[in-house]
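In: Dropping a prediction and its sequence here:
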Amino acid sequence: MGINTSFCWCFILVLLWFQSQGCLEEERAALLQIKDSMGSYLSSAFSNWYVKECCDWEGVVCDPSHTRIQRIFFPHLRSDDSKPWFPNATLFAEFKDLQELELPGNHIGGFISIQAFRKLKHLRKLNLRDNSIQNGSNLWWGKYLSLYNLDLSGNKLQGNFPDSLCANLFLRELILSRNNLFGSINSCLGNMITLRLLDLSENQFNGSFPSLLISNLTNIESLVLSSNEFQGMISLCVFANLSRLSELDISFNHLEVETEMMSPSCSPSFRLSTLSLGGCNVKKIYPWMFHNITSELWLK
């Protein structure tokens, strides 16, 4: 009995010791430098950053030992009239165990010393949506990271599908909507077979619909390619073998859509919750569409 009691006390003391360690000084200093580099921010931002323990600061999440920072979430902290912010990536590289970095809506124009992102070996989620990033070279570090989730929607990316993203074969969610991307989609997309969500909507991708590439994405659950410039005829048979597909949106392209899926080689293995074909020339409505769509069917 005494041995068990002693063990319990030792265990509690170890836990208390870990809890008392606090965040590392170099990570605390890096956070303060990131804050200062913003230049201007809303008066409500960083409201509790006066306490010493940075693991308790707003927008910061540490590991269970309360030592290493694992998540940084600074959403929409800078005012609408702020000048573009160019954060120094070397500051974020101080967070060796960082898993999630979210900086949406902060007027980010790009990063200084972008190569420093290569040090973030544990980074799995990167959210930079609703910023002002326009130079695709700011994404070259993508091939050095093993990201699961990447959101670059609502930026000013220009040109073709970024080649640097092609080497990231672990991506589960890729969101590039609301940019200025154009041309045909890079063939490397067909190799990103771990994708579950792909959103390339509201760009200017053109040419023939990338049917062959899409058919390789066997784990895809949500596919959103609406409001682009794809043209020509497409058969929904392209998606027949995507058994996990639940959301399909190819609306507002210049497409003529053949919806018949009656042959043995073209029997839908999915059960969609949403099918959006608005703005397309849909040749005919078939009964399967009503049996295999559980929530929403948009044709206009």
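Out: Perfect, I can see it now. Residues are numbered from 1 along each chain as shown.

In: From here on, just use CA atoms for contacts and neighbour counts.
Out: OK.

In: tell me the SS of residue 96?
Out: coil (DSSP: H, G, I helix; E, B strand; the rest coil).

In: Now for it: which residues touch it?
Out: Residues counted as contacts of residue 96 (Cα atoms under 8 Å, 6 or more residues apart in numbering) are 68, 119, 120, 121, 122.

In: Please report how far it lies from residue 62.
Out: Distance of residue 96 to residue 62, given as Cα to Cα, to the nearest Å: 12 Å.

In: Quick check: neighbours shared by those two?
Out: In contact with both residue 96 and residue 62: residue 68, using Cα under 8 Å, 6+ apart.

In: quick one, helices of this structure?
Out: Secondary structure of the chain (DSSP state H): helices located at 2-21, 25-37, 89-92, 211-215, 288-291.

In: In addition, the following structure is provided for comparison:
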Amino acid sequence: MSSKDHRLVQCNKKDEETLLIFKKGINDSSNGMTSTWSTKKDCCAWEGVYCDNNTGRVTEIDLNNQYLKGEINFSILELEFLSYLDLSWNEFDVINIPATQHNITHASNLFYLDLSSLYYVSLHMDNLNWLSPLSSLKYLNLSYIDLQKETNWLHVMATLPSLLELQLSHCNLNNFMINPSIEYLNLSSLVTLDLSYNNFTSQLPNWFFNLTNDLTYLDLYKSNIHGSIPHSWKNFTELEYINLWGNRLS
């Protein structure tokens, strides 16, 4: 259980140092939540930061829609008990990914990650390999982050066995390529998949409808997909919502 009552718990100093490193890259001109991040207060009392009542370790960070600018420094993933991270709907224009994934493995408890940006912000990410150690991830939203240079995105997603919801709308994705040596992609837990507003310029591959049997929500709206819909779409027996509009499908 997480708490905002810092009288009950004292923040872990290592976690405090990690949060302050993360803050250095942020421009909070609106004097929002991160303006309270100061050593004058226990870090469990900082706005947007939530700690475990018993251990004082940071478990959640919610900085959604705070008009934050500057850099997302993935040093934040060194918080080894972090389970929830929401940095969505801000104006970050740089993502600082560490050269090695050693420290990211600390965030193996992370189950919720939302980095989705805004339509008018130019935020790019050239690879997603840093996601692979996050084996507990259930929710992932990278919408409005330009992933055009990431050609291996499907393989990375297949390394996340617990993933239930994947939001990759407006990411400028342009391929469904998989390594021919891999017989199938393991996304068997996936329930929600949003790939709308991308630029695939290709047909839906036959294996696409074998990704999972539990999918209930599929959005491919205006993703520049063409050709015929494979008969294998009927494998999605649990599907409750599907949007294929705005493509050239027959």
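Out: Cool, got the structure. Not measured: the values here are computed from a predicted model.

In: Isn't residue 153 of the second structure up against residue 128?
Out: Yes: Residue 153 of the second structure lies in contact with residue 128 (Cα atoms under 8 Å); the separation is 6.6 Å.

In: ok so, going back, could you dump the contacts of residue 96 of the first structure to JSON lines with neighbour count and distance to residue 31 of the first structure?
Out: Converted to JSON lines, those look like this (neighbours: other Cα atoms under 10 Å; distance: Cα to Cα, whole Å):
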{"residue": "68", "neighbour count": "19", "distance to residue 31 of the first structure": "12"}
{"residue": "119", "neighbour count": "18", "distance to residue 31 of the first structure": "17"}
{"residue": "120", "neighbour count": "19", "distance to residue 31 of the first structure": "16"}
{"residue": "121", "neighbour count": "16", "distance to residue 31 of the first structure": "19"}
{"residue": "122", "neighbour count": "16", "distance to residue 31 of the first structure": "18"}
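
In: Go through these one by one and say which ones hold in the second structure.
Out: Compared against the second structure with both residues aligned by TM-score structural alignment, their matches' Cα atoms under 8 Å, the contacts of residue 96 of the first structure retain 119, 120, 121, 122.

In: counterpart of the second one in the second structure?
Out: It refers to residue 120 of the first structure. Aligning on TM-score structural alignment places residue 120 of the first structure opposite residue 107 in the second structure.

In: quick one: contacts for that match?
Out: 77, 78, 79, 80, 81, 82, 83, 133, 134.

In: In the first structure, what sits opposite the first one in the alignment?
Out: Same thing as residue 77 of the second structure. Using TM-score structural alignment as the criterion, the counterpart of residue 77 of the second structure in the first structure is residue 92.

In: Its match: how many residues sit nearby?
Out: As a burial measure, residue 92 of the first structure scores 20 neighbours (other Cα atoms under 10 Å).

In: Which position in the first structure pairs with residue 240 of the second structure?
Out: Residue 240 of the second structure maps onto residue 246 in the first structure, with residues paired by TM-score structural alignment.

In: Would you enumerate the residues in contact with the residue found closest to that match once you drop the neighbours it is linked to in the chain?
Out: Nearest residue to residue 246 of the first structure in three dimensions, chain neighbours excluded: residue 272, at 4.1 Å (Cα to Cα, 6 or more residues apart in numbering). If you count contacts by Cα under 8 Å, 6+ apart, residue 272 of the first structure has them with 245, 246, 247, 248, 292, 293, 294, 295.

In: now with 7 Å?
Out: Counting by Cα atoms under 7 Å, 6 or more residues apart in numbering, residue 272 of the first structure touches 245, 246, 247, 292, 293, 294.

In: what's the answer for residue 181 of the first structure, then?
Out: Contacts here follow Cα under 7 Å, 6+ apart; on that basis residue 181 of the first structure touches 157, 158, 159, 160, 161, 203, 204, 205.

In: What remains of these once you look at the second structure?
Out: For the contacts of residue 181 of the first structure, the aligned pairs still in contact in the second structure (both residues aligned by TM-score structural alignment, their matches' Cα atoms under 7 Å) are 157, 158, 203, 204, 205.

In: end-to-end on stretch 177-190 of the second structure?
Out: End-to-end distance of stretch 177-190 of the second structure (Cα to Cα): 19 Å.

In: how many neighbours does the match of residue 240 of the second structure have?
Out: 20.

In: Hmm, residue 220 and it touching each other?
Out: No: with contact defined as Cα atoms under 7 Å, residue 246 of the first structure does not reach residue 220; the gap is 8.5 Å.
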